[in-house]
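Chemist: Build me a model from this:
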Amino acid sequence: MLNSLPELLAPAGSWDSFRAAVENGADAVYLGGKAFSARSYAANFDNHEVERAVEYAHLRGVRIYVTVNTLLDNGELMQAAEYTRFLNNIGVDGIIVQDLGLLHIIKNSLPDMEIHASTQMTIHNIEGAKALEEMGVNRIVLARELSLEEIKEIARETAVELEVFVHGALCFCYSGQCLMSSLIGGRSGNRGKCAQPCRLKFSLKASDGRIVMEDKHILSPKDLNMIKFLPELVNISGIKALKIEGRMKRPEYVAVVTRAYRRALDRIRDNPECFNIEDEEYRELIQIFSRGFTTGYYYGRPGRNMMSYESGKNRGLLIGKVQNVDKGGLSFIRLYGSLSRGDGIEVWSRKGNSYGTTIDYMEINGEKAEKGSRGQIAGIKMRGRVHQGDLVYKTSDIGLIARAQQSFAGEKPLRKIPVVMEAELMAGKPLSLKIKDLDGNEVTVFSKSYVERAVNKPLTESDIRSKLDRLGNTPYRLESLKIKMDNGVTLPFRELNETRRQGVDLLSKERIRRYTRKGIEYRDFQDRIFPLFISEGQQTTKKKTSLTVRVDSVRGVKIACESGADEIYFGGEGFFGKGFCIGEYREALEIAGRYDKKMYFALPRITDVAQMEEIKGRIKVLKDLKPYGFLASNIGILYELKEYDVNCIADFPLNVFNSLTAKVLNERFNVSRITLSPELRLSQIRDIVSGPTFMELEVIGHGFLPMMVTKHCIIQSIVLGGSPNECAGICKKGEEYVLLDRMKKEFPLWQDDNCHTHIMNCVELMTLEEVPQLVNTGIFSLRIEGRRREYGLAEVIRVYRKVLDMGDEGLDSPDVQKFIESMKTRGYTKGHLLRGVE
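Modeler: The predicted model follows:
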C-alpha cells in the first residue's frame, strides 16, 4: 500500500461542475473568477460564488485553486492584485498565474499564499523550473510536451512541486506561445479568449502545388488519457498533482472523469501491484467525451497517432454499423453495444460527412423498443443522408448522464466524512456528545435539558443511535458510536436531535477554521505593493529610435548592415536542416564589426531538457566570440545567461504585457532590453514605456510572425505517416509546405533543427504608417523580422530607416509610398497595434 498519492485536481467552470468534482473524489478543484481567467468563456464564479465554493470545499477537506492566469496590462494589474487580496482573505489555497508581474505582487504582498505557475508560462526545462523555484513559486504546471523521462529529470533537480495533465483536451501549440486565435480573430489565448481555430479544417499543400491532405483537422489533437499509466506518474516523486483539463466541459463530464481517476488512484494506493482499469470504466471515459485518446508526449513523439484528423469534436463510442436504409426513413444499425432511446448518435459517412441526432424512436424486430443490445439490429430515424456501411458513434449516453447528474444534483451529498461519536447520558446531567473526524478535529456539546430518570419508557441504545445517526443531508456519515448511559433514563428526542445538529455545526466550523488565514487590510496591502513599482535605475534616454533586424544567414547580416540597420539579431533556430554553425556566427560578427553595428546572437525559442545541455555549450562558445549580447525566448535560457556577464534581451515569446513584468525580468535576470508582446496595442505600449520600466523596450514593426510553435511534426506525420521519433529528415529535402484554411489563405510551415514546427502567419505585419506614433511612445527600438527572406529585405529596411529618420516627411516620399502600395497589393496586417486583443 502506498503512503501517499499525488493530488487529484479537477476543473470547475460552473457551480454544478464544482460540485461534480468535489462529490466524485477530487482532492482539489481549480476554477476561475469572472475576470483574469484563461477560460473566460466558461460560466466561471463571481466573488460570492468563489467564497461559497471555498467554504463548501474546505468543509470536505478539498483545496481550492483560483486561476488568475491571463496576461495583464498596466491598467489591469492593480485590479488583479486587489482580486488576489480578496482570494487570500477568503482562504483560497493557491493562485494560478501566468503574468510575472502579478506573481511578483503576490509573492511580496501575500506571504501565506501558494503560487502556482500556469502551464501558460511554458516551463519545459530544468533551468526554467529552477528560476521559478527561486522566485518563490510553490508549484509549476509543466508544459504538456514533456516526456516522463524529462519530468523525472526536472523532479530530481528541483524541490518545487510539479503538476502534470492526465486527461482532457490537448493544445496543439506550446501553451503560452500561441498567437493563432489572436492574429486570425483578435481573441487571445493569453488573455483567456481563445476561439480554437486549430479545431477547424485545413489542407496541407506542397511547394509544387500538390494537396497532400485536404480538408482535415490537421491541427486537432486527440484527447489526453493517462488512466492506464497512472502508476508511472505516481512513482515520480516530484509530481504532486494530476490535473484533469476541462473548465469548458459540462458537469457530467467532470463527474465521470473525476470518479474514474479517483477510483483508479485509490486502487493504486490499496494494491499497486495489481492495478487495472476495467473495460466499463474506460468505455465511460470514451463515452462522456472523446476525440480519440492519446498519451500525448509522455512516451516521445507519437506522430499522426496523436491527431484527430477526421473530427475536431467529440466522436464518442463506436456503437454500430449501418446495415441498410429503408424508404420509410429508418436506418438499420447492427449494434456493437447497448443503445437507448434518448441517446445521442452521429453517423460518419464514407464520404467524410457526419450526421447527428438524438434517438426519439427505436425499433427492434419491427417493434417499438426503449433499448437495443449488442448484436441486435436497431431501426432508428435519422436526419441527413445515411448509407450502408456508415459507422455509427454514440456521442451521448442518457443513462451515464443520469448517473453523473445524481452525483451532484441531488440534495444528499455522495462524499461523506466519517465521524466517531461518543454519547454520555447520566441522570441529573446534560447529554454529553463528542464528535471526532479522522483528521483530528474534535468537538463536545451538551444538551440544554438534563437527563432524567424515566417514569414510563426509558431510552434504549437503539433510540439514541437512530437520532444521532440522522446525518442525511450533512457531509458526514457515522463510522461508530459509543454510548455510556445510566439505566432507566430518558431525554426528549428533540434534545437528542438538537444536540446532534449543534455538534455537527460546530465540527463543520472547526474543519473550516483550519484553512482560515489572517486577512490583509487594503491599506496594508497597498503599502506592500507600492514599493514594487519603484525602480532605482534611471530612465533610458535616446535621441532617436534604433532599427534592429533579425536574420538567420550571413548574407542577411550583410544586407541589414548595408541597408540601414543599427543592430542585428543573428541565428537562433536553424530552419529546414540549417543547424548551428560556429563559423557562420563568427563571420556574421566580423561583418557587423566592419560596419560598426551591434550584433546579438539569438538562442532557440524552445529548448527542452535534452537540448538545454547542447545550448549551454553553445552559449560558452558564442560568448567567447564577444557579441554585444544575446536574445533569449524562454525563462530557462534567461536563467542560464544570468551566470554570464552578458547583455541580455528578452524576446517576445516571454509575453511581456506590463511594466512590472519588464521590471521583474530586469531585476531578476539582468535583462537590459525587452521585446514587448505583439498583442499590445499602441496605447498599451505607451503606458509601459512611461511606467516604472527603466530599460530598453522594443516593438516588432515588420515581418512574418509565428502563430504557433509545436513539438508535432506536421509534415512527416502526414506525408510519411510514421512516428517522428525516427526523423526521416523530410524537411531537409528542399520541399516546403503550407497550410490552407477554408479561405485558401496560406500559412507557411517552418521546421527547425530540433523538429519543432513553426506555423507562420499568412500575411506580413507592416506598421510603417504608424512608425511616427511608435517613435512618440518613446520605444528604444523597432524590429524587422527578416529570417528566411533575403529577397526584398533591403527594401524593407530602407523604407523603415527613412521613416524613422524623417518621420511624416519620410512617409510622404515616393519610394515609401510605392512600398506601401505594393504591400496593399500583396496583403498585410497591422497586427494588434491599433485594434488590440480581447
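Chemist: hey, let's count contacts and neighbours off CA atoms from now on
Modeler: Fine.
Chemist: now the helices: where do they sit in the stretch 651-800 of the chain?
Modeler: 659-669, 682-690, 714-719, 771-777, 793-806 (DSSP state H, counting those that start in this stretch).
Chemist: got the buried residues for the helix or strand following the longest one?
Modeler: When you say that, I think you mean helix 793-806. Once the chain leaves helix 793-806, the next helix or strand it forms, by DSSP states H and E, is helix 808-811. Across helix 808-811, burial judged by 16 or more other Cα atoms under 10 Å covers 808, 810-811.
Chemist: thinking again about what came up before, just name the most buried of the helices of the stretch 651-800 of the chain.
Modeler: Highest mean neighbour count of these: helix 659-669, a mean of 22 (counted as mean count of other Cα atoms under 10 Å).
Chemist: Run the angle between that helix and helix 682-690 for me.
Modeler: Per axes from the mean of the first three to the mean of the last three Cα atoms, to 10 degrees, the angle that helix 659-669 makes with helix 682-690 is 40 degrees.
Chemist: if we look at helix 659-669, which residues are touching it?
Modeler: Outside helix 659-669, the residues that touch it by Cα atoms under 8 Å, 6 or more residues apart in numbering are 74, 99-102, 104, 532-533, 535, 638-639, 642, 650, 656, 671-672, 674, 687-689, 691-695.
Chemist: a markdown table please, covering the buried residues of helix 808-811 and showing distance to residue 207.
Modeler: Shown next, in a markdown table, are the buried residues of helix 808-811 (distance: Cα to Cα, whole Å):
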| residue | distance to residue 207 |
| --- | --- |
| 808 | 40 |
| 810 | 38 |
| 811 | 36 |
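Chemist: okay, the helices of the stretch 651-800 of the chain in TSV with distance to residue 26 next?
Modeler: As requested, those are arranged in TSV below (distance: least, Cα to Cα, whole Å):
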stretch	distance to residue 26
helix 659-669	34
helix 682-690	40
helix 714-719	36
helix 771-777	49
helix 793-806	56
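Chemist: nearest to residue 522, of these?
Modeler: Of all the helices of the stretch 651-800 of the chain, helix 659-669 sits nearest to residue 522, with 20.2 Å by Cα to Cα.
Chemist: Residue 479 and residue 416 touch, don't they?
Modeler: No - in this structure residue 479 lies outside contact range of residue 416 using Cα atoms under 8 Å: 10.3 Å.
Chemist: Looking at these two, which has the bigger crowd around it?
Modeler: Each of residue 479 and residue 416 has its neighbours counted (other Cα atoms under 10 Å); residue 416 has more, 17 against 13.
Chemist: Among the helices of the stretch 651-800 of the chain, which comes closest to residue 610?
Modeler: Evaluated with Cα to Cα, the helices of the stretch 651-800 of the chain place helix 714-719 nearest to residue 610, the distance being 21.6 Å.
Chemist: Can you give me the end-to-end span of stretch 330-340?
Modeler: 16 Å (Cα to Cα, to the nearest Å).
Chemist: try stretch 802-811
Modeler: Stretch 802-811: ends 8 Å apart by Cα to Cα.
Chemist: starting at the chain centroid, how far to that stretch?
Modeler: Relative to its chain's centre, stretch 802-811 lies at 43 Å (Cα atoms, centre = their mean, to the nearest Å).
Chemist: Please provide the structure for the following sequence as well, for comparison with the first:
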Amino acid sequence: MPTPTPTLTRIHRPLLLAPAGNWECAKAAIENGADAIYFGLERFNARMRAENFTEGDLPELMAWLHQRGVKGYVTMNTLVFPQELPAAEQYLRSIILAGVDAAIVQDVGLCKLIRHLSPDFPIHASTQMTVTSAAGAEFAHELGCNLVVLARECSLKEIDKIQAQLSDREISIPLEVFVHGALCVAYSGQCLTSESLGGRSANRGECAQACRMPYDLIVDGEYYHLGDKKYLLSPQDLAGLNVLPEIIKSGVSCLKIEGRLKTPEYVASVTKVYRSALDRIVADLGISAEPDRDLYNLEMAFSRGLYTGWFEGINNQALVHARFGKKRGVYLGEVTRVYPDREAIAIDPIAPIKAGDGIVFDCGHPEDREEGGRVYEVFKNERQSEVMLSFGRGAVNFRQVYIGDKVWKTSDPELDKQVRQTYAGDVPKFQRSIDLEIHGEINQPLIAIARDEVGYVVQVESEILLVAAQNQPLTTDKLSSQLGRLGNTPFRLGSLTNHLVDDLMLPVSALNQIRRELVTKLTEARSQPKSWQLSPTNKLTDLLPEVDRAVLNPPQLIILVRKLDQIPAAIESGIATIYCELEDPRKYHEAVQLVRAAKSKSNPPQIFVAPPRITKPGENWILEQVRSSDADGYLIRNYDHLEFFKTDRCIGDFALNVANPLTADYFYQNYTFDRLTASYDLNIDQLTALIRSCPRDWFEVTIHQHMPMFHMEHCVFCTFLSEGTDYTNCGRPCDEHQVKLRDRVGTEHILQADAGCRNTVFNGVAQTGAEYIHRLVELGVYNFRLEFVNESPQTVSETIGYYQQLLGGQISGTELWKSLQLSSQLGVTRGSLGV
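Modeler: This next block holds a predicted model:
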C-alpha cells in the first residue's frame, strides 16, 4: 500500500517569530502569541533607525522572555568592517553570556568568529546572506550556521526543491521564511542603492528606501507615459496568510514577521492574526474563523497593499501596482460627491467606516500633500448605498477633493485601543500550555510534575500525606479544576494525567500550595540563562590571517564589459584581463572567441565571464551555458558558483560581500581564488584597513563603475512594457528596448536584465576612486577594475586611456576626474570610496 499523505496535525508546528524594536514591541509580541522575538542592539543590526536594545538590557530581557516561554534572537545582520571586529567580539561575548537563543548573522567572517568563540551558540544565517538554493544552505551549514533564513524571493515550489535537495545531500538544517511585512524590491544583501546614492549602506542598517520613491520610465530615450503608475520599484507588502497551509507543509521551521521599525500596535495585530491562523491550521480547523476581520486588522496595522509576494511564483503585474509607496490602510471606495459648503463628501463604502476614523483622499499623486482627516459624523445619504462623511471645520480643503478620488482608511482609534489592551498591564495575557502528571498513594505525599512546551520539567511534593477518601476523591476533573487555576500566571493547563492509586484525598489548601510552588519553580527554571559554551582563551586575533608583504607588482587595469562591441576597445587598449557580463550566456562563446582572436598579440589578454548573480533551484543549465564558453575563468558571485566552478580559475566578485579579513580568509582557506573583489560598501579608510589586514595580493579594487544599485527578481520590462506575468508570456521587451529609470533629481539610471530575467538598476552616473589609486598602490594593491555598462567603444577606449595615464604618473586622480567630467554626458562622481 502507498504511504498515506501526512495530515497537517502530524507536521511540525513552525515557530512564530515577531519583531521587537523596543520593550513595548517585545511585550506586544509576547502577549499575542509569538514563540520568539528578534531584536537589535546599538550596533551591527540592519535596522539602526529602530529604538533597539542595549547590551545592558540583555540579562533582564532574556530572563523575562524565557519566563514567558519565548526565545530571543539578536540581529547582528550587517557587514562588519576591520576596525569593528574587536567591538563585535565583545558584543558576541555579552550576547552568549546573557543566554540569547541565537544570533542572526549576515557576515561570513562574523559566523567564523562566533564558532571560534563558542562551539554550540546557535547562528542563524540572515536573509542578508542571499540564500536561494540548497548550495547556499549547505554553505551556511559548513560555516557553522544552525538555521537559514531564505531569501524572500523563494517560491513555495522552490522551497520544496531546496528541502528535497538538502535531504539528498544528507544535510539537516532548518529553514526560516518571512511570512508577513514589507518586501525589499532588491535581494537582501545585494542592494547597493543607498550606498551608491548617499553613502548609507543597506548592508549596514542604513537603508534610505529609495525603492519607495517615484521614477519615470524612459524607453529608447523617450518618456513612457504610465498614467498614475510612478512607484515602479515599490512592491506591495507580503501577506502569506492565504497560503499558510502550504507554507507549513513545506516543512519550514520558523515563520518570520517583518517590522522592527513598526509600532507595538502593528506587532500585536499581525502576531495575533498569524498566531490564531497557525494554531487553527495545525489543529486542522482552517486558516481563520474570521478571514475578513483578519484582513482588515492586517491592512490597518500597515499596508501598501497586501500580496502573497513570491510564494506562488512570479507575477510581476501583481507584485508592484506602482501607484504609491507608503502606508494606505483599508480601501473604502471612491468619492461620489463633494459638498464643500457642508464640509462633507459621499462614498459607496466597501468597508466599515465610523466617526473618529482617519481617512485620506488619494487623487493619484501621493508624492504631493494629500487631503484627509478624522471623520466627524457618518450618516446615510438619499442614495441607498451611499453614506455621507462629514469633517471638523477646516480639517479638509474640499477644493482639493474630487469625484473619483480613492478613499483610504488610515486610522481606526477603536481598533488601536482594542489592540493595546492585548498587551497592557503587568498581568500575563497570553498563557502557554503546561502538562501535569499526578502520582501518589495512601500515606505518601502527592507528587505533581509539570512540563512546559519548551522542555522544562519541575516536581513538587505535598507536605501533607494522602489519605483514603470517604467522599469527593481526587478525580482527574477535580485535580484539573484546582490545579488549573493559573490566572495571572504565564501558564495554562494543557493535559493532566492522574496516576493516583485508589480513591485518595488531599485538602484544597494543599493543592493550592502545590500549584503555587509549581508556578514558582517553573518560572525560576525558565529564567536561568542558557549555558552556552564560551572559550575564555579563543580570541579574534587567533583568526586573523598572516600578512605577507611580498614584492610589489606593477599595477594593472582589469576591464569589465557588458557589450560585445566593448571588447575590441579593451583589447586595443592593451588590457591583459577582461571580464565579460552579458545578459545572454550563449554569447559568451562569441566573447571568448573575440579575445582568443587577439592571441597573436605579444601579450594576449585573458577573459573571465560572469554567471548571473542569483541561482535558483533548476537554474544550473545557465551555469552550464556559461562554462561551455571555455573562458579562462569565472567571476564567482554566489554559493552555487562556488560549488559549480570549484575546479576552475575563479575571481571572487563584490557580491560575496568581503568586508573584513575573517571573511577573506574563510574564502581563501576553503576555495581556490585568484583574488577577491573588496566589498563595495567600504569607504577608503575601511578599504585601507582591509588591505592592511591581509596579504597584499588577495584583492582587486573596483575603481570606476556605474554602481549596480538594485538587483531584483522584479522585472520592470515585464511589468510595464508587457501584459505578461513572467518570462513565459512577457514577449521579452528587454530584447527590443533600452530602458532607464529617471529619479526625482533627473538622473537616468540604466536598467538591464540577465539570463534569469532578473533586473539590475545601474547608477546612471559613473563613480571613480581615481584620487585614491596611488594610496592603494602604496599599500600593495595592483589589480584595479574598471566597469562599463552601455558606454560606446570610443568612450571605453578614452576612459581606459585616462586610467593608464594615471597609473603611469602622467596625470593625477583629480585631473582624471575632471577629464571624465568633461567627456561624460551624464557626469562622474567621486563615488562611495570617499569618507
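Chemist: For residue 226 of structure 1, find the nearest of the helices of the stretch 651-800 of structure 1.
Modeler: Distance to residue 226 of structure 1, taken as Cα to Cα, is lowest for helix 714-719 among the helices of the stretch 651-800 of structure 1, at 22.3 Å.
Chemist: what stretch of structure 2 does the closest one fall on?
Modeler: Using TM-score structural alignment, helix 714-719 of structure 1 lines up with residues 716-721 of structure 2.
Chemist: Now the matching stretch on structure 1. Mean distance?
Modeler: Its aligned residues in structure 1 lie a mean 1.8 Å from stretch 716-721 of structure 2 after superposition (mean Cα distance after the TM-score superposition for structure 1).
Chemist: List the contacts of that stretch.
Modeler: Against stretch 716-721 of structure 2 from outside (Cα under 8 Å, 6+ apart): 226, 232-233, 316-317, 320, 724-727, 730, 732-734, 739, 759.
Chemist: From those, keep the buried residues only.
Modeler: 232-233, 316-317, 320, 724-727, 730, 732-734, 739, 759.
Chemist: measure the aligned residue in structure 1 for residue 111 of structure 2 to residue 561 of structure 1 for me?
Modeler: Alignment note (TM-score structural alignment): residue 111 of structure 2 maps to residue 103 of structure 1. Per Cα to Cα, residue 103 of structure 1 is found 40 Å from residue 561 of structure 1.
Chemist: Residue 194 of structure 2 touches residue 209, doesn't it?
Modeler: Yes - Residue 194 of structure 2 lies in contact with residue 209 (Cα under 8 Å); the separation is 7.4 Å.
Chemist: Please say which of these two ends up with more neighbours.
Modeler: Using other Cα under 10 Å as the criterion, residue 194 of structure 2 and residue 209 rank with residue 194 on top: 20 against 14.
Chemist: show me what contacts that one?
Modeler: Residue 194 of structure 2 is in contact with 200-202, 206-210, 709, counting by Cα under 8 Å, 6+ apart.
Chemist: Output those in JSON lines, with distance to residue 296 of structure 2 and secondary structure appended to each entry.
Modeler: Listed next are the contacts of residue 194 of structure 2 as JSON lines, based on distance: Cα to Cα, whole Å; DSSP: H, G, I helix; E, B strand; the rest coil:
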{"residue": "200", "distance to residue 296 of structure 2": "35", "secondary structure": "coil"}
{"residue": "201", "distance to residue 296 of structure 2": "35", "secondary structure": "coil"}
{"residue": "202", "distance to residue 296 of structure 2": "31", "secondary structure": "helix"}
{"residue": "206", "distance to residue 296 of structure 2": "31", "secondary structure": "coil"}
{"residue": "207", "distance to residue 296 of structure 2": "29", "secondary structure": "coil"}
{"residue": "208", "distance to residue 296 of structure 2": "29", "secondary structure": "coil"}
{"residue": "209", "distance to residue 296 of structure 2": "26", "secondary structure": "coil"}
{"residue": "210", "distance to residue 296 of structure 2": "28", "secondary structure": "helix"}
{"residue": "709", "distance to residue 296 of structure 2": "35", "secondary structure": "strand"}
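Chemist: Please list only the buried members of those.
Modeler: Buried residues within the contacts of residue 194 of structure 2, counting neighbours by 16+ other Cα under 10 Å: 200-202, 206-208, 210, 709.
Chemist: contacting residues around the closest residue to residue 497 of structure 1 other than its chain neighbours?
Modeler: Leaving aside its sequence neighbours, residue 497 of structure 1 sits nearest to residue 467 (Cα to Cα, 6 or more residues apart in numbering; 6.0 Å). Contacts for residue 467 of structure 1 (Cα under 8 Å, 6+ apart) come out as 493, 496-497.
Chemist: Which of the residues you listed ranks first by neighbour count?
Modeler: Top of the contacts of residue 467 of structure 1 by neighbour count (other Cα under 10 Å): residue 496, with 23 neighbours.
Chemist: measure the spatially most central residue of structure 2 to residue 150 of structure 2 for me?
Modeler: Centroid-nearest residue in structure 2: residue 127, 4.7 Å away (criterion: Cα atoms, centre = their mean). Distance from residue 127 of structure 2 to residue 150 of structure 2, counting by Cα to Cα: 6 Å.
Chemist: got it, and residue 611 of structure 2?
Modeler: 21 Å.
Chemist: cool, residue 504 of structure 2 as well?
Modeler: 55 Å.
Chemist: same check, this time on residue 698 of structure 2
Modeler: Using Cα to Cα, we find residue 698 of structure 2 at a distance of 30 Å from residue 150 of structure 2.
Chemist: More neighbours: which of those two?
Modeler: residue 150 (25 against 20).
Chemist: Would you mind confirming that the more buried one is in contact with residue 124?
Modeler: No - with contact defined as Cα under 8 Å, residue 150 of structure 2 does not reach residue 124; the gap is 10.5 Å.
Chemist: Tell me who's in contact with the counterpart of residue 591 of structure 1 in structure 2.
Modeler: Alignment note (TM-score structural alignment): residue 591 of structure 1 maps to residue 598 of structure 2. Residues counted as contacts of residue 598 of structure 2 (Cα under 8 Å, 6+ apart) are 571, 604-605.
Chemist: just to revisit the earlier point, now do the residue lying closest to the match of residue 111 of structure 2 once chain neighbours are set aside: how many residues are near it, please.
Modeler: Spatial nearest neighbour of residue 103 of structure 1, excluding adjacent residues (Cα to Cα, 6+ apart): residue 97 at 6.5 Å. Close neighbours of residue 97 of structure 1, defined as other Cα under 10 Å, add up to 28.
Chemist: Now do the same contact list for residue 97 of structure 1.
Modeler: 67-70, 103, 115-118.
Chemist: Let me know the distance separating it from residue 307 of structure 1.
Modeler: In terms of Cα to Cα, residue 97 of structure 1 sits 29 Å off from residue 307 of structure 1.
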